[in-house]
Structures are given as structure tokens and as C-alpha cells.
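Q: Structure for the following, please:
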Amino acid sequence: MIKYFTLPGYGNSGPEHWQTYFEQKLDNCHRIEQDSWDKPVLEDWLTRIEEVLQHEDLSNTILITHSLGGITLAHWIAKYKRTIKGALIVAPPDIENPHEDFGVHTFLPLPLNALPFKSIVAYSTNDVWCAKERALFFAKQWGSSIVEIGEAGHVNDAAGYGAWPDGLELLKTLV
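A: Modelled structure (predicted):
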């Protein structure tokens, strides 16, 4: 049986966010909670992911990331050399070129190693946190399939991505 884990980004994903919607719609979907969503420290986030997933059957595990959660996933794979069934990486931010400083310097440098599993990078053409060219660069480096979802901002609840049925359909392609 497939088990899903959401990995939100900076600030967590609120009750109207599409990740919360996914958690409600999918059987076996759980959020990986972090101690500090607003002052993220890479090593703390990686340790938490490892704690949560270390006893899971990773061959049947899919991670669903948003924003900084996608960068964290790439770091976790690089550090722990894990292989999962797949990952949906939505709106990865370009923290090397941020439009605003949110103190995520511990997440640099960006990991650009190929991911050893099927992955999809879904990006928006008008995301203030990541230009289209950088999203395409990340996807290429990670060996991910690419899905452009149009002008969707940062693909969060503020941009109208609460219930996101198209996202659930996209997720099905990993299964």
C-alpha cells in the first residue's frame, strides 16, 4: 500500500492549503511536522524527516512537497542516500536568488544531484520565489518530469490552491 507524506515549506501549510486538502483526500497521507516552521534549520528538518521515515517501506512511499519542502527533500536524499517510490515537488523556491530574505541560508548550497526515483516538478510561470528558467533548471538537474501549471503564483492557498483536484491527478502519475 502506498503511503504519502506531505512536506510543507517555510511557515507550514495552513488549513486551506492544497497539502492539507491532499491529506484529507488521500488514504495513508501524513504531514511531516517540523519544530520550527518560521525559523527553519536544515539539519533539524532533515533529522525530522529521517525520524519519521526510517521505519517506513520507502519503496511504497511518496513525498508531496511544497516550496522549501522540495529543497529539503533534495538535501535529505543527498545526505541519507534514500530511495523512495516518488515525489511531487511543487513550487521549489530559488533560495540562491530570493526576492526576500527569510533566513533559509542553512539550506544553501542547493542540492542539484539527480534524484534516484521518479519525480515531478510542478511550477508556476509567475512564482515570485522562482523564475520559470530556474524551475526548469532544478527539474533538469534532479531528473524530474516537468509540469507547468500556468500563472499560479506560489501554488499556495493565497494563490487559490486549496482544493487542487488537478494536483491529485498529477500525483496519480507517480503511482
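Q: Please make it C-alpha for all contacts and neighbour counts, starting now.
A: OK.
Q: for Ser119, helix, strand, or coil?
A: Using DSSP: H, G, I helix; E, B strand; the rest coil, the structure places Ser119 in strand.
Q: Helix, strand, or coil at the residue nearest the centre of the chain?
A: By CA atoms, centre = their mean, the chain has its centre lying nearest to Thr65, at 2.0 Å. Following three-state DSSP, Thr65 is assigned to strand.
Q: this one next, for a side-by-side:
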Amino acid sequence: MPPLLILPGYNNSGPQHWQSAWERLFPEARRVQQRDWEQPTLEDWVTALEAAISACAVPPLLAAHSLGVSTVVHWAARQGQRIQGALLVAPPDLAHPSVPEACKAFAPVPRQRLPFRAVLVASRDDPYASFEQSEQMAQDWGCRLEDVGRAGHINSDSGLGEWPQGQRLLRALTQDVEGQEA
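A: Presented below is the predicted three-dimensional model:
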């Protein structure tokens, strides 16, 4: 597997989050650290992502959650393709009333087609985005949409542990990318 960069969202991902479990499971995984998890700024977060990608010897895969997805999409609109693909989990609708005010500075999120393979994973009861809005994001970005049913925000509160379904999606994305290169 290529390097795996893990991009948490607002307030980072705690020890019970699937992203933290994946860091423990996959030796090639590395969390993209942000200067401030509670008061995110778009420029800082995109700069941290760019630095993490540049530090990889080969193009990495990304596993982004929530505001981490918004960061990836902003980065992609500026930088182009230097990654193999991305698993985009539970992107927030930044216009949704329940989204924390600190996250709204990432709006508007670019809606152009992404220049790499991506899978958008959405829940039917995410408190930060309607399923219809997730469908529209997937369509705009040219992503395959994966419906995980009623899994909330697909975070620690969802009780996913190591999230085997997400691991299967990541493996499938890796195989898609490798098949495209052959």
C-alpha cells in the first residue's frame, strides 16, 4: 500500500475514532497534524496537507474525515494531482445550521471535478449534511458515492472501531488506482 495520510476534521480524531485505529493498524499511515484543531484556518490546513504530501516519497492515498474532506477539496483546486486517490468520509455541508461556526471559514468548498480517484462515504443521518447534499458533492467532484446507511457522522460516536467497511473501501480504492496505472 502507498503512504496513507489521515486527515481528521474539526477538533481532531480521538483515540476511539476509526482514523486513530487506522494509524495503529497501518504502518504506512501518518496523521496530518494541524497547528490548531479548535480554531481551524483554511490556509494553515491546506499548507499542512501540502507539506505532508510533499514529504511522501511516492504519491499517497488520503483518508479524510469531515472538515479534513473540505481541506482536501480546497487543496485539489489549487494543486492538482500528486496523490493516488482519496477516501472522503462524511464531508460537512458548511451551510448546514449545525456546523460549528469555526468551520464556516472553509466555505465555499470548490465543486469542480477532482483530478484523482475518490470515494465519498456518506451516512443517511449525518447531523452535518443531508444525504442529498452528500450525493450532490459526490456528483460535482466525480466521486463514487458509498452509502453506509444510518451511521451518524461516521466518527467515534458511531462506534465503528477499526471500521472494517472503511478498510474494504480503502483497499478497493487502492486496487482501482493500481489497475488504472497498469
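Q: So after superposing, what's the score?
A: For this chain pair, the superposition-based TM-score is 0.94 by TM-score structural alignment, normalised by the length of the first structure; 174 aligned residues with a CA RMSD of 1.3 Å.
Q: my guess is the residue nearest to the centre of the first structure meets Val90, correct?
A: Yes. The criterion here is CA atoms under 8 Å, and Thr65 of the first structure meets it with Val90 at 5.9 Å.
Q: So which bits of the longest helix along the second structure are buried?
A: Secondary structure of the second structure per DSSP state H: the longest helix is helix 164-181. By neighbour count on 16 or more other CA atoms under 10 Å, the buried set for helix 164-181 of the second structure is 166, 169-170, 173-174, 177.
Q: quick revisit: contact partners for the residue nearest to the centre of the first structure?
A: By CA atoms under 8 Å, 6 or more residues apart in numbering, Thr65 of the first structure lies in contact with 6-9, 73, 87-90.
Q: go again using 10 Å as the cut-off
A: 5-9, 19, 71-73, 87-92, 121 (CA atoms under 10 Å, 6 or more residues apart in numbering).
Q: try Trp163 of the second structure
A: The neighbours of Trp163 of the second structure, taking CA under 10 Å, 6+ apart as the test, are 17-19, 21-22, 154-155.
Q: same question, Gly69 of the first structure
A: Here Gly69 of the first structure is in contact with 6-10, 12, 32, 45, 63, 75, 89-93 (CA under 10 Å, 6+ apart).
Q: Now do the same for it: its match in the second structure.
A: Using TM-score structural alignment, the partner of Gly69 of the first structure in the second structure is Gly68.
Q: can I assume its match sits in a strand?
A: No. Counting by three-state DSSP, Gly68 of the second structure falls outside a strand, being helix.
Q: which residue packs closest to it, ignoring adjacent ones?
A: Sequence neighbours aside, Gly9 is the residue nearest to Gly68 of the second structure in space, at 4.5 Å (criterion: CA to CA, 6 or more residues apart in numbering).
Q: Does that neighbour fall in a helix, a strand, or a coil region?
A: coil.
Q: what do you get for Arg30 of the second structure?
A: Per three-state DSSP, the local secondary structure of Arg30 of the second structure is strand.
Q: What's the separation between it and Arg150 of the second structure?
A: Distance of Arg30 of the second structure to Arg150 of the second structure, computed by CA to CA, to the nearest Å: 28 Å.
Q: Glu181 of the second structure too?
A: For Glu181 of the second structure, the distance to Arg150 of the second structure equals 35 Å [CA to CA].
Q: and what of Leu94 of the second structure?
A: Distance from Leu94 of the second structure to Arg150 of the second structure, by CA to CA: 20 Å.
Q: swap in Trp22 of the second structure?
A: From Trp22 of the second structure to Arg150 of the second structure the distance is 22 Å (CA to CA).
Q: Could you do Glu50 of the second structure as well?
A: Applying CA to CA, the value for Glu50 of the second structure to Arg150 of the second structure is 33 Å.
Q: Tell me which of those two has more neighbours.
A: For Glu50 of the second structure versus Arg150, the count of surrounding residues by other CA atoms under 10 Å is larger for Glu50: 17 against 13.
Q: secondary structure element for the more buried one?
A: Remark: Glu50 of the second structure resides in helix 42-54, with elements defined by DSSP states H and E.
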